[in-house]
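Enquirer: Following is a predicted model, sequence given first.
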Amino acid sequence: MTPSNLPLIGAFGALALLTGVAAVAAPGPEAAEAPAARLPVQRSALVCPAPTASDLAETQYTAFTPGGGKAKPGGGGASAGLLPATTATGLGGRKDGKAGADGRAGRGKDDKPVVPLESPGSPVVATTSDSSAPALTGTADGALAPGWTVQQTSVVAAGRGRGVLGTACTAPDTDFWFPSASTAKERQDFVHLTNPDPTAAVVDLELYGRGGKLKTTVSDGITVPPRSTVKVLLSTLTQKPTTNVALHAVARAGRVGAAVEALDDRIGGDWLSPAADPSGSVVLPGIPKDATSVRLVALATGEDDADLKVRLAGPSGRLTPAGHETLHVKSGMTSAIDLGDLTKGEPGSLVLTPADGGSGAPVVAALRVTRGKGSDQETAFVPAVEPLRDRGTVADNRAKRSTLALVAPGRTAKVKVTVSAGSEGGSPVSRTYTVKGGTTKAVEPPFPSSGKGSYALTVEPVSGGPVHASRMLAIPQGGIPMFTVQTIPDDRGTVNVPHAEQDLSLLND
């Protein structure tokens, strides 16, 4: 090859490179009309709060990614696992651990990932009884990223908050609403703020009651160090005990995972997960058929009051709770109503819609649900959840202990439910269910064929109207109906990728 040929070859190489790049500027009319493609995400992040600090707790982590394709461990960027975070000093909490000398906030080079996955389609389980077990943060890449989910389930045998405390580990974000929190004397509610990133996050906490925003101390500018968690006892933020509180956590710098650990002296405890973003209409799916008490807490987040219709979507249609046909929620204030045993032996879901039929003022809402009576009561929470778009998954299901609730608030819908292989083997099983409009269908999902251990449950809309879903996991002990409820949001395993085309005009000046 002679030197005189090199510039010409270089020009052709540049031309080939540029024509192989998707044009962003000045696309043609055909590109503008083409729909965006939905492609699998290549990276997912999750944050798990530190488990309850009870010495009588046993915690199980279950990790899962939907799909049946084999991912080579360590190959092609396919990996998924969680690593411990440092526990920094909180308000009313404890401090465990210390920052590492390498600046990784307590993570050492010898730390081993918790529940690392090797392939999609098969759950992985790990357990701990360590009362000082840390919060966890981690990522999934490649084939293990789309729909990666981790469930954290603790069983507390006795003491404050005894019962089943379950939560799905969440993606880090900047804005969280927690209706149904409390600073009452019989409750200890801790908000866990976990920072997965290498830079500090700054979080503001706001509390709202029936009279509006509560006066708080030391609630603004809470610093969460890199790859650390801060645990804040909500009752230390205000001098006046308040039963029905809505907590708003906003990260003004960085991002965090957030969850509320709600512990009651008398009726057990559970994790309170973030509610769906404020909306004029909300759906709270999966009230157990044997619920003995249901309390609704709602907050109008905008400048306008909200007037809502209150309806129970049961197995045969919508019902109006006696004496609670509508609910008026003042701007910036919580409104709570006790609905008693409104399900009357049948499963149901609560549907809140604008009373005037319009778009309505935005609200956030959650339910506190109680099963059992007297000293044998146990509590769980059902926050509002958005409808499934493509797919949603909940891990840690167990034979004859899981109940899936599906509600179609509008038109009739058809959904596909797939149970994975078990953590100890077996094969996945799928079934399709039809949910009539305005009803809730509660089903005991099938168990994996020849499977053992914990399994994951994936719900995919097939046709019809929107569907909201939740899963109840019941682990009764000592005559107490211990249980937890997790709503099933869309896993956001795919993203829109705009259509692009080659554009040779980029070569022109």
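Expert: Ah, there it is.
Enquirer: Please count neighbours and contacts with C-alpha atoms only from this point.
Expert: Will do.
Enquirer: what's residue 464 in contact with, if anything?
Expert: 411, 412, 413, 414 (C-alpha atoms under 8 Å, 6 or more residues apart in numbering).
Enquirer: Throw together a ChimeraX command that grabs the buried residues out of these.
Expert: Buried residues among those (16 or more other C-alpha atoms under 10 Å), as a ChimeraX selection:
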select :412,413,414
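Enquirer: Enumerate the helices of the protein by residue range, in sequence order.
Expert: 6-19, 29-33 (DSSP state H).
Enquirer: Put together JSON lines for those, with mean neighbour count and distance to residue 211 on each row.
Expert: As requested, these are exported to JSON lines (neighbours: other C-alpha atoms under 10 Å; distance: least, C-alpha to C-alpha, whole Å):
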{"stretch": "helix 6-19", "mean neighbour count": "12", "distance to residue 211": "62"}
{"stretch": "helix 29-33", "mean neighbour count": "11", "distance to residue 211": "50"}
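Enquirer: JSON lines for the ones you listed, including distance to residue 323?
Expert: Shown next, in JSON lines, are the helices of the chain (distance: least, C-alpha to C-alpha, whole Å):
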{"stretch": "helix 6-19", "distance to residue 323": "68"}
{"stretch": "helix 29-33", "distance to residue 323": "52"}
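Enquirer: so which of the ones you listed comes closest to residue 488?
Expert: Closest to residue 488 of those, according to C-alpha to C-alpha: helix 29-33, at 33.4 Å.
Enquirer: in the stretch 151-300 of the chain, which spans are strands?
Expert: Secondary structure of the stretch 151-300 of the chain (DSSP state E, counting those that start in this stretch): strands at 163-168, 175-181, 187-195, 201-209, 212-213, 222-224, 228-233, 245-253, 257-264, 269-272, 282-287, 291-300.
Enquirer: one step back: and of the contacts of residue 464, the nearest to residue 460?
Expert: Of those, the one sitting nearest to residue 460 (C-alpha to C-alpha) turns out to be residue 414, at 8.9 Å.
Enquirer: okay, now the one to match up with it:
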Amino acid sequence: MKSPSMSLIAGAAALAAVTAFAALTAPGGTADAAPAKAAARLPVERTSLVCPSPGLSPLSETTYTSVVPAGGGDGPAGTAELLKSTAADPDEGKKGDGKDKEKKKDDPGKPVLALKEPGKPVTAEAAGASTPALVGTATGRLAPGWTAQQTTVVEAGNGRGLLGVSCTAPDTSFWFPAASTAKSREDYVHLTNPDDTAAVADIELYGPEGSLKSDVGEGITVPARSSVPVLISTLTSQATDDVTVHVTTRTGRVGAVVRAADETAGSDWLSASTNPTGTLVLPGIPKDATSVRLVVFAPGDDDADLKVRLLGQTGAISPVGHESVHVKSRMTASVDLKDITKGQPGSLLLVPVQSGKNTPVVAALRVVRGTGDKQEVGYIPATAPVGARATVADNRDKGSVLSLTAPTADATVKVTASAGSKGGEQAVKKYTVKAGTTLEVDPPVPSGLKGAYALTVETESGGPVHASRTLTLPQGGVRMFTVQTLPDDRGTVEVPAARQDLSVLDD
């Protein structure tokens, strides 16, 4: 049996050996404490997306386009697949705690879209009113910047229009200004759950006088890997032209987007506004817009007073009669800006009237092109800057227009047109955007293009840039269009630098 003194000596020797080894193998080969290194940005290893059910009418035709920008990373090959969700009945969402027994679901089968390599889009087609939502995950080198677009054409009848939406990353909170419960509108919130357990969501509505009370929007169960559409007008008895919709989850996460249909102006998808903040940019109002309506909501306890600025081709102007907008706490404010662009492309900038008072707000634009029975509607939510990189899929040989806005300082961006889905070589072009202006360009097109292609925008120098892409596909004399914003794709994530700290061994 070993003596206590020998045990202490052996323990001390072992600790000394461990300490010596740690010192020799520490970064820099020294035991001295070194200053912590800045966090590195590394490509993400997993990305999830959901696409809402496009089924609007038997006449609908939908194109899906999926792409990963080239040069995203050199990790394992990975996969990027979108599969059919299990369709859910519109009345299926009922109060619950997420533990409700779920009905048996069919195997979604093979992927609707499956990418094989970065830099080359893949496409798929669907038709009819029974097309389900899609859910998917990308891993490995196909995860950073994975982007998918859903584009639906409905030539006539209920829901006529060109409806485009960038498939959504699942989250726990979404804001949708510019929705409506008016008699002339039929707006649905589509909730899609990509996970293997049920999610429970709440839908809150806010009009010009504040909250639109309703118990029906509470505790909506979205079964695993399923989608539930909720008709907004059924959540309240009040018919209101301008409504802000807030979707949150109690358990789990969902992808959320609003399908807004107007009996006169057609229909389109309304994507979520960027998170509440004091300054907002809404980029890419078409130059031939005949009607522009701004809808703003202040979710906090304070009112917001905002300057309204149109950033045009040559600089910023204040719309006559609408130089500012007052937004009361938890109330929806709207401003009819009419044909504000006057034949020139532009973007809207909202900034606090009082410097330093950054009351958080969310906002969106309802934009109409055409008149009479030739009207078509689209929506532009406030969006975050392009940041390091942003991508929009499903561009065509003709019909795509890119809007670039630099609200505070000159900036230079690089725009890459990917290879085509059926052939063609990528093309690259650089643009400089002057401070306080909007630059509208016909983007580069891949040489020898066949099929659809993607556009990737990267900020190279200068201040922040906000961007959107307008896709126009005329049908039956109507200039059908849809606008998609390009926020940062979050293809990289900060990974803090780690170093060994032997102080944890101290008693």
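Expert: Done, it's in. Because the structure is predicted, anything quoted here is derived from the model rather than measured.
Enquirer: So which bit of structure 2 is stretch 391-410 of structure 1 matched to?
Expert: Under the alignment (TM-score structural alignment), stretch 391-410 of structure 1 falls on residues 389-408 in structure 2.
Enquirer: My error: substitute stretch 128-140 of structure 1 in the last question.
Expert: With TM-score structural alignment as the criterion, stretch 128-140 of structure 1 aligns to 126-138.
Enquirer: ok, now stretch 366-381 of structure 1?
Expert: The alignment of stretch 366-381 of structure 1 onto structure 2 (TM-score structural alignment) covers residues 364-379.
Enquirer: Pull out the buried residues from that stretch.
Expert: Quick answer for stretch 364-379 of structure 2 (16+ other C-alpha under 10 Å): 364-370, 374-379.
Enquirer: which of those lies closest to residue 342 of structure 2?
Expert: Relative to residue 342 of structure 2, the closest of the buried residues of stretch 364-379 of structure 2 is residue 369; by C-alpha to C-alpha it sits at 12.3 Å.
Enquirer: Could you double-check that the closest one lies in contact with residue 292?
Expert: No: at 9.1 Å, residue 369 of structure 2 does not count as touching residue 292 under the criterion of C-alpha atoms under 8 Å.
Enquirer: which position in structure 1 aligns with residue 68 of structure 2?
Expert: With TM-score structural alignment as the criterion, residue 68 of structure 2 pairs with residue 65.
Enquirer: ditto for residue 252 of structure 2
Expert: Using TM-score structural alignment, residue 252 of structure 2 pairs with residue 254 in structure 1.
Enquirer: Leaving out chain neighbours, which residue sits closest to that match?
Expert: residue 201 (4.4 Å; C-alpha to C-alpha, 6 or more residues apart in numbering).
Enquirer: give the contact list for that neighbour.
Expert: 195, 223, 224, 225, 226, 251, 252, 253, 254, 255, 256.
Enquirer: make it 10 Å
Expert: 174, 193-195, 221-228, 251-256 (C-alpha atoms under 10 Å, 6 or more residues apart in numbering).
Enquirer: how deep is residue 128 of structure 1 tucked in, by neighbour count?
Expert: For residue 128 of structure 1, the neighbour count with other C-alpha atoms under 10 Å is 14.
Enquirer: do the same with the one 4 residues further on
Expert: By other C-alpha under 10 Å, 18 other residues sit near residue 132 of structure 1.
Enquirer: So it versus residue 228 of structure 1, what's the distance?
Expert: 14 Å (C-alpha to C-alpha, to the nearest Å).
Enquirer: The closest residue to residue 376 of structure 2 other than its chain neighbours: neighbouring residues, count only.
Expert: Leaving aside its sequence neighbours, residue 376 of structure 2 sits nearest to residue 265 (C-alpha to C-alpha, 6+ apart; 4.8 Å). For residue 265 of structure 2, the count of nearby residues is 24 (other C-alpha under 10 Å).
Enquirer: What's residue 265 of structure 2 aligned with over in structure 1?
Expert: In structure 1, residue 265 of structure 2 lands on residue 267 (TM-score structural alignment).
Enquirer: who are the neighbours in contact with the residue lying closest to residue 140 of structure 2 once chain neighbours are set aside?
Expert: With C-alpha to C-alpha, 6+ apart as the criterion, residue 140 of structure 2 has its nearest non-adjacent residue at 4.1 Å, and that residue is residue 78. Shown in contact with residue 78 of structure 2 (C-alpha under 10 Å, 6+ apart): 45, 46, 115, 116, 117, 138, 139, 140, 141, 142, 143.
Enquirer: likewise residue 395 of structure 1?
Expert: 61-65, 123-125, 148-153, 168, 419-420, 454-458, 471, 486.
Enquirer: could you redo the last one with a cut-off of 6 Å?
Expert: Contacts were defined as C-alpha atoms under 6 Å, 6 or more residues apart in numbering; by that measure residue 395 of structure 1 touches 151, 456.
Enquirer: do residue 286 of structure 2 as well
Expert: Neighbours of residue 286 of structure 2 in contact, by C-alpha under 6 Å, 6+ apart: residue 345.
Enquirer: Quick one: residues contacting the most centrally placed residue in structure 2.
Expert: For structure 2, the residue nearest the mean C-alpha position is residue 168 (5.7 Å; C-alpha atoms, centre = their mean). By C-alpha under 6 Å, 6+ apart, the residues touching residue 168 of structure 2 are 49, 50, 255.
Enquirer: Just put those residues in a markdown table and tack on distance to residue 402 of structure 2 and neighbour count.
Expert: Converted to a markdown table, the contacts of residue 168 of structure 2 look like this (distance: C-alpha to C-alpha, whole Å; neighbours: other C-alpha atoms under 10 Å):
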| residue | distance to residue 402 of structure 2 | neighbour count |
| --- | --- | --- |
| 49 | 23 | 24 |
| 50 | 24 | 29 |
| 255 | 26 | 25 |
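Enquirer: Out of these, which are shared with structure 1?
Expert: Retained in structure 1 (both residues aligned by TM-score structural alignment, their matches' C-alpha atoms under 6 Å) from the contacts of residue 168 of structure 2: 49, 50.
Enquirer: would you turn the contacts of residue 168 of structure 2 into TSV with distance to residue 19 of structure 2?
Expert: Formatted as TSV, the contacts of residue 168 of structure 2 follow (distance: C-alpha to C-alpha, whole Å):
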residue	distance to residue 19 of structure 2
49	47
50	50
255	50
